[in-house]
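Trainee: This is the structure alone, sequence omitted:
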């Protein structure tokens, strides 16, 4: 889906500084290859999930400097007239290759490769990184939660715990990783993510009694609605709920206390009252560890907010955007690499493959040999997203969601352990 506004100023000042100097110095038109990769996974995590690629393509398509953007750059003296002239007609004309959304990644994986002139590619660093870092962090956390939940669905409900625009992206990323729905209506409208919502304690407190509150909700939404039962006394609320709705009551939600113990007690009450098909949904500061701890409890679904939109303690995927090759004096692409202490990079345009044995991933194979054939038993990970400036890699969110299921299914079992550990498979550079 196209962005409604220009994304050109979703960038850092220093990118315009480099462009200005490169135009003046003559290096702007040199061919260059930039690469997005993560030097490491969040501490103890065993895999990451690529998310945000579709949003990167939307942002790239909207990366245009109109009159308002150019006037701002002129008035703030960020750009001189030569740079403004270049920006006025800017259209990314290069190529982008990348891991498809939903794919798992590991330290050093060349998640996205941007090829073009230096001027073309350098401007995209911040908008690419801000999108991939946020969305991949959310998707990686969401994936762990989905595996902890097993077959039980999870509702994403973290909009009130993050920036309003980030909330929409987070809902998309969580759904990509297997969440069943979101409370965020913009995510439903923009990306087709299924939406769901119950009621807050405020609705119960609005009424003179819990009885009146439940009756009003049932009258409006029908028996399949979900009633919040922990505003006052849980046992009394459950009895009232079944009295009003009958055994066809859709679900009850518990939002506080010892959720495992409360779910057990509520299940017993519901069954005793004949509401054996009424579901129990639990919410309240859940993360993957809390969800795993509730595996034996009679819970039918979860609602997760703060933890998923903040990456469950890892709010960024720590991805970087580095120049790995540039045109030399002979016109050939020459590898370049940083030697900074603690922040090295590997030079050269790369290809990447997932090595499999009997359907199970055993290694991430990364090669700088441009014409090398794909290793036997491995599948390619880099796919064309943009060719000569034309977007070719858009896909429905449903495809990314399906890809994530297949990508995680081929990982070794230990990948899904919540205890701290090393990356599930090694990244091997050849």
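Mentor: Looks like it arrived, so ask away. This is a predicted model, so every value here is computed, not measured.
Trainee: switch to C-alpha atoms for all contacts and neighbour counts from now on
Mentor: Noted.
Trainee: Show me which helix runs longest in the chain.
Mentor: As assigned by DSSP state H, the longest helix anywhere in the chain is helix 125-149.
Trainee: now that one, how far from the chain's geometric center?
Mentor: Distance of helix 125-149 from the chain centroid (CA atoms, centre = their mean, to the nearest Å) equals 3 Å.
Trainee: Can you name every helix or strand that the helix or strand following it contacts?
Mentor: The helix or strand immediately downstream of helix 125-149 is strand 154-156, counting by DSSP states H and E. When contacts are defined as 3 or more CA pairs under 8 Å, 6 or more residues apart in numbering; DSSP states H and E, strand 154-156 packs onto helix 164-176, strand 181-182, strand 301-304.
Trainee: and strand 154-156, which residues are buried?
Mentor: 154-156 (16 or more other CA atoms under 10 Å).
Trainee: try this one next to it:
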């Protein structure tokens, strides 16, 4: 098994500079004040879901584990920090030996979450934990937004497969991460070869309008494609006249033609006409793939259309209007002193303006109703009630600095399917609404 099978990056560059400068200046000041070694607990959560969304989807956990593992201040990075005079020599010396040796717990990838859910909990010294804020948030905020959009689209698509094809609509590296997150959220394939190479996601792709325009006639283009790729290929039929193209496609490939793709026009109307024409020509098994700026609403509107698969690009890789999950990384508990045995004290931001947080090291569990359907997200800082002990959501991801929760990407994909199925039916409604589960807090003093 190679690294792509486990979702590991092919290369392992340092991730240490995926960091905001204030993390290093806080470290410098904490080292000087003697507080850097205080045991600390940080939590990642969001105060609210994007407007109108019913649930969130955890995406990017596997990438976070890679990033933490590769968070190293090598010679080139240290030289950059020294030349810019970002930190002093004492701090540089400390960074040279940096390795995260703490613990990380979190919702497993593919799980759903709600406002306040402690999606990830990072524990260790203040110094080693604070440096990870930006890289963790940048991954989780992006990937969770894409996974949530993908989940809504896959719910709207039902049993019809979805193709991720947004690489040309975003940053080249973001495209790879987006493809991975979309796969977790329910997409079946990707057009992005880098995503296929790095994460083992199935890849697909045939031709664009340029290929048709290259040839002297549409028929010549179809003949070239069928000769090269076989009768099971997908022919793009909306470069000129759709009806003429469908007729030519079947004449060239025969009734064994794999599929036709429609990329423009009134997709509902055109799909019905194309299906009728294909059936009349005897190509009853030829599938119809539609593309063209689809989102979950457009996909839902095509539920009654004779469509077999959807290709989605722009709306997916931009989170279908919500490109971030608004997650934050907050200190919720810290030790009274640098003594490793010092008890933890809950801490929380209390400022006005809606940016408050709840202190204390939290557990999370999902309570079910008498039918086995989720009815509440329950968070607490004390003992876990007996009825929720076997419903806890956080799992150990890193122990003593060592990753302990590697898993194939398919495991996260399957987990999401189960998690979404366990929510109330209204979770997959596309109409705007409140989170499908309320978040309940059981306030008790934090343990050490």
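Mentor: Sure thing, it's come through. Keep in mind that what you see is a predicted model, and the values were worked out from it rather than measured.
Trainee: by contact count, what packs against the longest helix of structure 1?
Mentor: strand 48-49, helix 53-61, helix 164-176, helix 288-293, helix 306-309, strand 319-327.
Trainee: Can you check which part of structure 2 that helix sits on?
Mentor: Under TM-score structural alignment, helix 125-149 of structure 1 corresponds to residues 133-157 of structure 2.
Trainee: how many neighbours does the counterpart of residue 423 of structure 2 in structure 1 have?
Mentor: Under the alignment (TM-score structural alignment), residue 423 of structure 2 pairs with residue 411 of structure 1. Close neighbours of residue 411 of structure 1, defined as other CA atoms under 10 Å, add up to 20.
Trainee: Same list, the helices and strands packed on helix 125-149 of structure 1, but as a markdown table with distance to residue 404 of structure 1 and mean neighbour count please.
Mentor: Below are these laid out as a markdown table (distance: least, CA to CA, whole Å; neighbours: other CA atoms under 10 Å):
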| stretch | distance to residue 404 of structure 1 | mean neighbour count |
| --- | --- | --- |
| strand 48-49 | 8 | 28 |
| helix 53-61 | 13 | 21 |
| helix 164-176 | 7 | 26 |
| helix 288-293 | 18 | 19 |
| helix 306-309 | 17 | 27 |
| strand 319-327 | 19 | 22 |
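Trainee: Serialize the ones you listed to TSV and add fields for distance to residue 418 of structure 1.
Mentor: Converted to TSV, these look like this (distance: least, CA to CA, whole Å):
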stretch	distance to residue 418 of structure 1
strand 48-49	13
helix 53-61	26
helix 164-176	18
helix 288-293	7
helix 306-309	15
strand 319-327	22
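Trainee: thinking again about what came up before, compare the helices and strands packed on strand 154-156 of structure 1 and report which one is nearest to residue 14 of structure 1.
Mentor: Checking those against residue 14 of structure 1 by CA to CA gives helix 164-176 as the closest, at 23.8 Å.
Trainee: whereabouts in structure 2 does that closest one align?
Mentor: Going by TM-score structural alignment, helix 164-176 of structure 1 sits over residues 172-184 in structure 2.
Trainee: on average, how far is that stretch from the matching bit in structure 1?
Mentor: Following the fit onto structure 1, the mean deviation recorded for stretch 172-184 of structure 2 is 0.4 Å by mean CA distance after the TM-score superposition for structure 1.
Trainee: residues in structure 1 matched by stretch 218-233 of structure 2, start to end?
Mentor: Taking TM-score structural alignment, stretch 218-233 of structure 2 hits residues 210-225 over in structure 1.
Trainee: ok, and what's touching the matching stretch?
Mentor: Defining contact as CA atoms under 8 Å, 6 or more residues apart in numbering, one finds that stretch 210-225 of structure 1 is touched by 198, 203-204, 206-207, 227, 237, 240-241, 244-245, 248-251.
Trainee: nearest to residue 96 of structure 1, of the buried residues of strand 154-156 of structure 1?
Mentor: Using CA to CA, these come closest to residue 96 of structure 1 at residue 156, 30.9 Å.
Trainee: Please look at that closest one and residue 181 and confirm they touch.
Mentor: Yes: at 6.1 Å, residue 156 of structure 1 counts as touching residue 181 under the criterion of CA atoms under 8 Å.
Trainee: before we move on, the earlier item: of the helices and strands packed on helix 125-149 of structure 1, which is nearest residue 267 of structure 1?
Mentor: helix 288-293 (17.4 Å).
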